[in-house]
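J.: Here is the input, now give the coordinates:
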Amino acid sequence: MKTAPPAHSGPPGPRRLATPESEHAAPRSAVLRLVGAERGCAEARDFVRRTLNGWELDHCGPDALTVVTELLANAVLHAAPHSAARPSADPGIWLRLSVRRPAHLVCAVTDPSDRPPVYPHTSDPFDEHGRGLRIIDSLSEHWGWTRRHPLGKTVWAMLPTAGDA
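T.: So this is what the prediction gives:
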């Protein structure tokens, strides 16, 4: 039978924040560098599936896969070609998945372009291009982008992790 630790007397010392995860729980942030458009996107989808499975967030898979696919497609189509004009720019595209405030999964793609994402103002649902950010907007609670220093940006989307959301 375990006994309770002795009560602490005197001034309070540094406090450790309690987390719901055990020491052996899977990390709550995972990163993948993508190289090559087609192979990289397939690798990214597998990475998302494996990561969410390890975090027991499989129920977030369909929305997360769609959001990640759209974020990567935008990076490959719009950002990567512009970085080729700057040889000093890192042409890599990075995918990060992380759990924030236990109720949210953040899907983020970092690319070497300084150009902000452009939300289309078209209302034609049959347009071949320009639907990616609309899809991300409809599946996520929030999305946005952050400029990176000295070059690049990160476009992110926050998805709910609650099973009924």
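J.: going forward, measure contacts and count neighbours with C-alpha atoms only.
T.: Noted.
J.: now what about the top helix by length along the chain, what contacts it?
T.: If you go by DSSP state H, the chain has its longest helix at helix 37-54. Residues outside helix 37-54 that contact it (Cα atoms under 8 Å, 6 or more residues apart in numbering) are 26, 30, 32, 34, 58, 60-61, 64-65, 68-69, 72, 76, 95, 97.
J.: Now with 6 Å, please.
T.: Outside helix 37-54, the residues within contact range by Cα atoms under 6 Å, 6 or more residues apart in numbering are 34, 58.
J.: and this one, so I can compare the two:
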Amino acid sequence: MKTVGLDRDTAADAVLAASELATNAFNHALRAGPDVQAGPPELWVWARVTPTPQLVVSVFDTCRSAWPDTAPRDLLDEHGKGLGIVGMLAAAWGTYPTRSWLGRPDLWGKAVWCAFPLPGPWPNARTTAPPVLVARHLTSSLAGRGIAGVSHCHGKGVSLVTVPRPNGQDVNVWVEPGHLTYTSASGARIRRPVVDLYDVTENLVGSIESPGHA
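T.: Predicted structure coming up:
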């Protein structure tokens, strides 16, 4: 936590939130019904600079029949109290369908995430990288999540990664030395710094699993 600049109190909040998300996954999602695939919950943690510098803590489980209620909760209510705590501690939180990152690529489920502010400006926000390397990494990461048909091509100073969607509308991710640009499922143009590659990858997987996800 110190590596990304979190102060002691925020780091403690992030650890508590991660514990609550993991407990929720074990106590509720994994007991939800016969549709649950064989796969343990996964803890994902990464930093991003967009929309603001944040530490993202996410717990993945393989159940989509049980979804958390994102409405504000009374902390005195025994049902969903853990997520109420997460909502109180984090700057933002939510849930969306996605696929396993650490297990088999055919394991699909959902992620429940929360975000905590990082001190800004982020020191590496202007990091650049050869587009061809970023494009290859993005293609490999998506393929590793079971996304079939991802392709990439390269030009002078720019690369293009094409990501198929189930609805037939491909996502074209333009990779420049410092940025990635693509259009979300809602039609919004998204421009992200290269240091947000992990977050962009997860957003793309989410958009494939749920057409309404960015």
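J.: so the helix or strand that the longest helix of the first structure is followed by matches what in the second structure?
T.: The helix or strand immediately downstream of helix 37-54 of the first structure is helix 61-74, counting by DSSP states H and E. Aligned by TM-score structural alignment, helix 61-74 of the first structure falls on residues 11-24 of the second structure.
J.: where do the helices sit along the second structure?
T.: Counting by DSSP H, the helices of the second structure are 8-27, 81-89, 131-144, 197-209.
J.: The third one packs against which elements?
T.: Where contact means 3 or more Cα pairs under 6 Å, 6 or more residues apart in numbering; DSSP states H and E, helix 131-144 of the second structure is packed against strand 158-163.
J.: what range in the first structure matches the strand it packs on?
T.: So strand 158-163 of the second structure sits over no part of the first structure, by TM-score structural alignment.
J.: Against residue 138 of the second structure, how distant is residue 197 of the second structure?
T.: Distance from residue 197 of the second structure to residue 138 of the second structure, counting by Cα to Cα, to the nearest Å: 8 Å.
J.: More neighbours: those two, which one.
T.: residue 138 (22 against 18; other Cα atoms under 10 Å).
J.: Now do the same for that one: its match in the first structure.
T.: Taking TM-score structural alignment, residue 138 of the second structure has no aligned residue in the first structure.
J.: got the contact list for residue 138 of the second structure?
T.: For residue 138 of the second structure, the contact set (Cα under 6 Å, 6+ apart) is empty.
J.: Name the residue closest to the centre of the first structure, please.
T.: Centroid-nearest residue in the first structure: residue 107, 1.7 Å away (criterion: Cα atoms, centre = their mean).
J.: how many other residues sit next to the residue nearest to that residue when sequence neighbours are not counted?
T.: In space, and not counting its chain neighbours, residue 107 of the first structure is closest to residue 97: 4.9 Å by Cα to Cα, 6 or more residues apart in numbering. Other residues lying near residue 97 of the first structure total 24 when counted by other Cα under 10 Å.
J.: Would you quantify the distance from the residue in the first structure that residue 69 of the second structure lines up against to residue 79 of the first structure?
T.: Counting by TM-score structural alignment, residue 69 of the second structure corresponds to residue 118 in the first structure. Noted for residue 118 of the first structure: a distance of 12 Å to residue 79 of the first structure, by Cα to Cα.
J.: who has more neighbours, the two?
T.: residue 79 (24 against 9).
J.: For that one, which non-adjacent residue is closest in space?
T.: Closest to residue 79 of the first structure by Cα to Cα, 6+ apart is residue 113, at 4.9 Å.
J.: The aligned residue in the first structure for residue 93 of the second structure - how many residues pack around it?
T.: If you follow residue 93 of the second structure across to the first structure using TM-score structural alignment, you land on residue 143. Neighbourhood size, residue 143 of the first structure [other Cα under 10 Å]: 18.
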